[in-house]
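In: here are the coordinates; sequence isn't available:
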């Protein structure tokens, strides 16, 4: 059963029941209340007459009886002396009083009064009036017609009320059905300040939160897909990086096993095999660091980056001195909120690369101020734009660095990118003039 029909039946039943209770009260209780009230009013009039006549002279009593008898038309007075002789009224009409007026409520009160002369009189008060029981018969006759009329009026009022009271709920229901499509811009109409209005507001807030969560899930799904693609690309590149040295070392070992040509010199080629294994060990270690990097599981806190960088870069600065590089170090106190272990490792990779690829006797500048870190070096060769676009890819190394013995694994800047991206720091790697490369990190959003 719908709410409109339920409200209609409930309101109709309540109003008809209320009307029946009112009719029952009018039929049964009102006449009784009226009769008792009317009788008390007449009795008060009678008692006031008794009080006024008591103690008066006999002449005054006879004179006032005529005036007092007219006070209440429903009260008839009768005065007798001690011998029972009627002194008022002059004609004996008391016996026919109630019958002549067709009164259905009658009664008699009797009191004794004493005159100034000491004579005792009996004062009777007979009352009679028409009760409301006659009206009950009229109500009983009209009851069926009144009931039908009331039922029709109540039904109309209940129907209008039911439809109006459920109009907002119906509108909210229609909007919520539309919300199943999760289309943006939908909202329930909010009218008034009652419970229905609060319900509409709560639905709107819930729907907006749902849309927000759906959008966040969508973005998270896109990020997950991107991470999965990166992981697949990373695994593919790792396999490629391992494939060539493994094949090379297998060739060396086969040559030594079968003593082919110069491979008879086992000591020479065993050293080469060891060098290849050592390089691959460094590569595997870098790969493990890249695959286990998860800053989200580590605790972040605020610390002085200048002091931490000075301690972390101490070995790298000694290396720069050994290479006789011109080192400019300017570190101002800067408070950042980050994972100190990973951030310092990323900065160390940047500085190590700068020192590694600086020309002999060249300059390296490390400047930390105004929430920015600048690492500049006088590079052996400036990177071209297409090389800068690929420099953060795993295992990517410019052609000139591949030929060098200390060309690295190609994982360092990839790790730097992962650390800075997960912290939300902005960064840039660029050539600033004909000889300098600059790596900039902005910590202003930390």
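Out: Nice, I can see it. Predicted model, so just to flag it, every value in this text is computed and none were measured.
In: C-alpha from now on. contacts and neighbour counts both.
Out: OK.
In: verify the stated contact: residue 200 with residue 172.
Out: Yes. With contact defined as CA atoms under 8 Å, residue 200 reaches residue 172; the gap is 6.7 Å.
In: what sits in contact with each of these two?
Out: Applying CA atoms under 8 Å, 6 or more residues apart in numbering, one finds that residue 200 and residue 172 are jointly contacted by 188-189.
In: now the most far-flung residue of the chain relative to its centre: how far from residue 121?
Out: The C-alpha centroid of the chain is most remote from residue 83, which lies 95.9 Å away (CA atoms, centre = their mean). Here residue 83 is placed at a distance of 9 Å from residue 121 (CA to CA, to the nearest Å).
In: take a look at this one as well, against the first:
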């Protein structure tokens, strides 16, 4: 029971209120019982004093016979007992409804005072002897009132108890209900449930507390949503970092694989020439082949360094506005001899003064790789189309060359590092396998869209400068 009371605020307030009300009721009853006696006697003293003073003034002028009649009437009118004494204090006669007898040894004044006598008055008569009168006011009325209160005391106790219980119930509910509502609201907050709109509709301190809880819930909900959003972004960043890390591991693994083959070839050729094994006795022939392998490795290392530089954390684009047609013309001029040696026809259609904002050095590499790949992988006596034009308000650069179509599922793989098709992208045709990979990196850094697709003549790639 004690534990239940200790754990429930409503029960504690109910019991405390009930005990308090019952205590106040008891005190009120005691004060009424005590106050009836005191107030009656005080009232009796005041009224008697005035009436008696008036009586005394009348007694001083009447005869002794009339004085006795007046004292008797006065005693009956005020329900008093009056003792008439001579000037020496000797009792002469008593008047009133209360009769008492005193022991000869008893002090009559003390005895009568104990029964309620209020005052002693002196009657100075104009003729004859002087007298004293003792006025005694009985407590009979006071005792009657107290007896009446005592008779109805059980009923008063029951009524006070029931009223106290009813008031305690309503008061405890009025006090504890909003607190219980706020307690449930705070529990929801602890469980991260923020749907507690206005828990109590009041304007006092409890209402202010409820409004503060409501605002706290809104603030926590916003903070939690923001935290979830940032956590989601963080998870995405972590996934992106993991992907980049995996890409780097894959890249270095591919680099190791790609370098291993030419190194092995070069090592075998040099060893054969040193030991003059078979055909390796013709040193000039295999020295030229070794030189070609070294050149191929040199090109690959340069491409790898370009990739590493672009991927470095401190790398930043140096954008300038250039005339795209001038860059394309310069690249075509550098590769023109290779195209002539293969008997290729170059169909060139360039929009003049095509200004684009790019990193000039990187974009020269993009144009060079795309045109170089088109020339390299076009069969002898084939055609290559190089164009710059406008489409939908954007400048478009495209390169198309005659070749066999590439399966659609294989096209995205062309931009992976060191990817080569079995036939047209083999090492016999040269190349590091990083050309299109670098092109993709540079275009993504600039934010330019690009498309690689099959055509009726072969394959084409276009860059959209938006």
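Out: Structure's in. What do you need? Quick caveat, the model's predicted, so the values are computed rather than measured.
In: what's the TM-score once they're superposed?
Out: Once the chains are laid over each other, their TM-score by TM-score structural alignment, normalised by the length of structure 1 reads 0.57; 374 aligned residues with a CA RMSD of 6.0 Å.
In: need the three-state assignment for the residue farthest from the centre of structure 1.
Out: Using DSSP: H, G, I helix; E, B strand; the rest coil, the structure places residue 83 of structure 1 in coil.
In: go on, the one 4 residues further on?
Out: The three-state assignment at residue 87 of structure 1 reads strand, by three-state DSSP.
In: burial measure for it, as a count.
Out: 15 (other CA atoms under 10 Å).
In: these two touch, right, it and residue 79?
Out: Yes. The criterion here is CA under 8 Å, and residue 87 of structure 1 meets it with residue 79 at 5.4 Å.
In: wait, isn't residue 85 of structure 2 in contact with residue 122?
Out: No. The pair residue 85 of structure 2 / residue 122 is not scored as a contact, 9.5 Å apart, by CA under 8 Å.
In: can you list residues touching both of the two?
Out: Counting by CA under 8 Å, 6+ apart, the residues touching both residue 85 of structure 2 and residue 122 are 131-133.
In: can you list those in TSV and add neighbour count, secondary structure and distance to residue 262 of structure 2?
Out: Formatted as TSV, these follow (neighbours: other CA atoms under 10 Å; DSSP: H, G, I helix; E, B strand; the rest coil; distance: CA to CA, whole Å):
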residue	neighbour count	secondary structure	distance to residue 262 of structure 2
131	21	strand	156
132	21	strand	152
133	24	strand	150
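In: how about the strand or helix carrying residue 42 of structure 1, which residues are buried there?
Out: In the assignment (DSSP states H and E), residue 42 of structure 1 maps to helix 30-53. Buried residues in helix 30-53 of structure 1, counted by 16 or more other CA atoms under 10 Å: 30-31, 35, 38-39, 42-43, 45-46, 49-50, 53.
In: and that helix, what does it pack onto?
Out: helix 58-68, strand 105-114, strand 120-129 (3 or more CA pairs under 8 Å, 6 or more residues apart in numbering; DSSP states H and E).
In: need the contact partners of that helix.
Out: Residues from elsewhere that reach helix 30-53 of structure 1 (CA under 8 Å, 6+ apart): 61, 64, 68, 71-72, 74-75, 105, 111, 113, 123, 125, 127, 131-133.
In: what's the angle from it to strand 120-129?
Out: 150 degrees (axes from the mean of the first three to the mean of the last three CA atoms, to 10 degrees).
In: distance from the chain centre to helix 30-53 of structure 1, please.
Out: 68 Å (CA atoms, centre = their mean, to the nearest Å).
In: and stretch 247-263 of structure 2, by the same measure?
Out: The answer for stretch 247-263 of structure 2 is 51 Å, by CA atoms, centre = their mean.
In: helices along the stretch 1-150 of structure 2, start to end?
Out: 2-7, 9-59, 64-77, 108-115, 140-151 (DSSP state H, counting those that start in this stretch).
In: select, out of those helices, the one closest to residue 376 of structure 2.
Out: Nearest of these to residue 376 of structure 2, taken as CA to CA: helix 2-7 at 87.5 Å.
In: which other helices and strands does that closest one contact?
Out: Counting by 3+ CA pairs under 8 Å, 6+ apart, helix 2-7 of structure 2 packs on helix 9-59.
In: so which residues of structure 2 form strands?
Out: 80-86, 91-96, 117-123, 131-137, 319-323, 345-349, 355-359, 383-391, 394-402, 449-454, 458-465 (DSSP state E).
In: include distance to residue 339 of structure 2 when you put those strands into a markdown table, please.
Out: Shown next, in a markdown table, are the strands of structure 2 (distance: least, CA to CA, whole Å):
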| stretch | distance to residue 339 of structure 2 |
| --- | --- |
| strand 80-86 | 151 |
| strand 91-96 | 156 |
| strand 117-123 | 147 |
| strand 131-137 | 147 |
| strand 319-323 | 24 |
| strand 345-349 | 8 |
| strand 355-359 | 27 |
| strand 383-391 | 9 |
| strand 394-402 | 12 |
| strand 449-454 | 22 |
| strand 458-465 | 17 |
